[in-house]
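A.B. asks: Provided below are the primary sequence and the corresponding predicted coordinates.
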Amino acid sequence: MSLATVFPQSVPAQSPAAPALRAVPASPEARGFALYVGLDESKARAAGVSLGEIVEAIKNVIGELAPAAQSYAAVALAPEGVGGRDVDVVRLALQEPSAVARQHPSEVEEEEDELDRAHAGVVIDISRKRLVLDNEPASLTFKEFELLQYLVLREGRTIERAELISSLWSAADGDDVPNERTIDVHVRRLRAKLGRYEDIVRTVRGVGYRFDRHADVSIRHASTPSPDLF
């Protein structure tokens, strides 16, 4: 079985001047996943298989587990003898966001800083654990940012106080586990630091809290998925 049959398109490794990271949608949702496999033809042959056979086997498993699933495979091409772990070379060749960011960290940070300066409003930067209000960083505590992040990652869903307690506090923290009333205190402190944007954290009376996005709110998601999705 030839590679051309299994891989409709081969993707070469990018040069150092590769394009910037693709933008993350404003309201992302899980639509699938990418599995990066580091394995060259010689290692596959040593194992008694080919890359094409491995891809076909994976596709068959997906078809058995979820017949409605759609799949697409692309082989990553890199210069012969390039250093690094096979899987890292593959991720970079296929422009996986976190791999690209590690390759050019200063360029990514400069681009993000420029975006911050250009954005008058709220920037919730989950990837770098920071909140920027009207181009000024807000001094949230670790727990305050965790609380905001938890609500943001579940945008539009009302989160009960009990869920916030069980998800964000544990005995391992070394802090006293709060009750539902002290959750209200934490939210009040967070809102005070949000200033004129405090209403992005809504109170749903008798239930809990919800994050509501405004037009002047920008969210930078980490490259890793939300922990309650996978």
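C.D. replies: Thanks, I have it. Numbers count the residues shown, from 1 in each chain.
A.B. asks: Please make it C-alpha for all contacts and neighbour counts, starting now.
C.D. replies: Noted.
A.B. asks: which SSE is Ala44 in?
C.D. replies: helix 41-46 (DSSP states H and E).
A.B. asks: which is the next helix or strand following that helix?
C.D. replies: Criterion used, DSSP H and E; the element after helix 41-46 is helix 51-65.
A.B. asks: Buried residues, that following helix. List them.
C.D. replies: Leu51, Gly52, Val55, Lys59 (16 or more other C-alpha atoms under 10 Å).
A.B. asks: Buried residues in the helix or strand following it, which are they?
C.D. replies: Later in the chain than helix 51-65, the nearest helix or strand by DSSP H and E is strand 74-77. For strand 74-77, the buried set under the neighbour-count rule, 16+ other C-alpha under 10 Å, comprises Ala74, Val75, Ala76, Leu77.
A.B. asks: Helix, strand, or coil at Val177?
C.D. replies: Classification of Val177 by DSSP: H, G, I helix; E, B strand; the rest coil places it in coil.
A.B. asks: then this one, side by side with the first:
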Amino acid sequence: MSLALAPIRTAPTVSNPTPVAPGALRRIAGVSTAQAAPAQTAPAAAQPAAPRVRAVPDGTEARGFVLYVGIDEAKAVADGTTLHRIVEALRKLTAEVAPSAETYAAVALAPEGAGGRDVDVVRLALQDPAALAKQREQTGHDDTDRHPNGVIIDISRKRVLLDAEPAGLTYKEFELLQYLVLREGRTIDRHELIERLWADDEEAPSERTIDVHVRRLRSKLAHYQDIVRTVRGVGYRFDRHADVSIRQASTPSPDVF
């Protein structure tokens, strides 16, 4: 807000001036008695403490939040949009409201024809603790493993068991296997793997590096390594075998959007 200052007018010189009462002098100068009084400033109000998120217990701090959006691709098209446009709109809004905020989007995957409300499927897929607890309560059983022989690719828990023993995959090795598993039967070229799995890395690997990652993954799959097949000149493909079990029906793992 700007303040406009009126030009100062000087009184004309008068010979033999008549004494003027102080109050009249103030009126001549255009300043009222109230204006002449010194301004009194109100004491600064204490800044209220930032409100705490109600669900955050003492000794912890809120570092962000999750907004579950339940909508499949067909419903998005019917609404005249796409999942990608929704994500970009939410990211744009977040940047406008809180420029310092960081965002990460993931799409929840479920088998075709899976029932239930979209938002409930999303919460289960993204491992929402409250949704998982509700599912256990409704089904009346825990998820205790009974390990059969063969390969168990547990996408919901991010692990691989070989004949009941953990395969010990690194995070990136599991992400690579998961990417192929969720696209069963489709050959994925090396460029797509780099673009989707290393998009956030400062230095993207070369296609030769992808081959190294696949060799390390296969070595940890031991005698089940042929579930990841090489398609010469193209890329890699996951083929399901009779001794491979994939756990993702109720809590499929998200893919990077």
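C.D. replies: That came through fine. Note that this is a predicted model, so its numbers are computed, not measured.
A.B. asks: sorry, back to before: nearest to Pro225 of structure 1 among the buried residues of helix 51-65 of structure 1?
C.D. replies: Lys59 (22.9 Å; C-alpha to C-alpha).
A.B. asks: That closest one -> structure 2?
C.D. replies: Per TM-score structural alignment, there is no equivalent position to Lys59 of structure 1 in structure 2.
A.B. asks: Could I get the full set of strands for structure 2?
C.D. replies: 106-107, 151-154, 159-162, 165-166, 188-189, 228-231, 235-238, 244-247, 255-256 (DSSP state E).
A.B. asks: Could you say which one of the ones you listed comes nearest to Glu173 of structure 2?
C.D. replies: Going by C-alpha to C-alpha, the one of the strands of structure 2 nearest Glu173 of structure 2 is strand 159-162, 10.4 Å.
A.B. asks: So which bit of structure 1 is that closest one matched to?
C.D. replies: So strand 159-162 of structure 2 is aligned with residues 130-133, judged by TM-score structural alignment.
A.B. asks: Using the aligned residues only, give the average distance of the matching stretch to structure 2.
C.D. replies: Compared with structure 2 after fitting, stretch 130-133 of structure 1 has a mean deviation of 0.2 Å; criterion: mean C-alpha distance after the TM-score superposition for structure 1.
A.B. asks: quick one: what's aligned to Gly208 of structure 1 in structure 2?
C.D. replies: So, by TM-score structural alignment, Gly208 of structure 1 is matched to Gly235.
A.B. asks: Contacts only, for its match.
C.D. replies: Thr187, Ile188, Asp189, Arg190 (C-alpha atoms under 8 Å, 6 or more residues apart in numbering).
A.B. asks: Return the distance of it relative to Thr209 of structure 2.
C.D. replies: Distance check for Gly235 of structure 2 against Thr209 of structure 2: by C-alpha to C-alpha, to the nearest Å, it reads 13 Å.
A.B. asks: One more: Val107 of structure 2?
C.D. replies: Val107 of structure 2 is 27 Å from Thr209 of structure 2, by C-alpha to C-alpha.
A.B. asks: One more: Asp243 of structure 2?
C.D. replies: Counting by C-alpha to C-alpha - Asp243 of structure 2 and Thr209 of structure 2 are separated by 29 Å.
A.B. asks: same thing with Asp120 of structure 2?
C.D. replies: 38 Å.
A.B. asks: Which one's more surrounded, the two?
C.D. replies: Applying other C-alpha atoms under 10 Å to Asp120 of structure 2 and Thr209 shows that Asp120 carries more neighbours, namely 16 against 13.
A.B. asks: Can you tell me the residue that sits opposite Ala204 of structure 2 in structure 1?
C.D. replies: By TM-score structural alignment, Ala204 of structure 2 lines up with Val177.
A.B. asks: didn't that match look like it was pressed against Ile165?
C.D. replies: Yes: judged on C-alpha atoms under 8 Å, Val177 of structure 1 makes contact with Ile165 at a distance of 7.3 Å.
A.B. asks: any idea what Ala222 of structure 2 aligns with in structure 1?
C.D. replies: By TM-score structural alignment, Ala222 of structure 2 lines up with Gly195.
A.B. asks: Alright, calling it a day.
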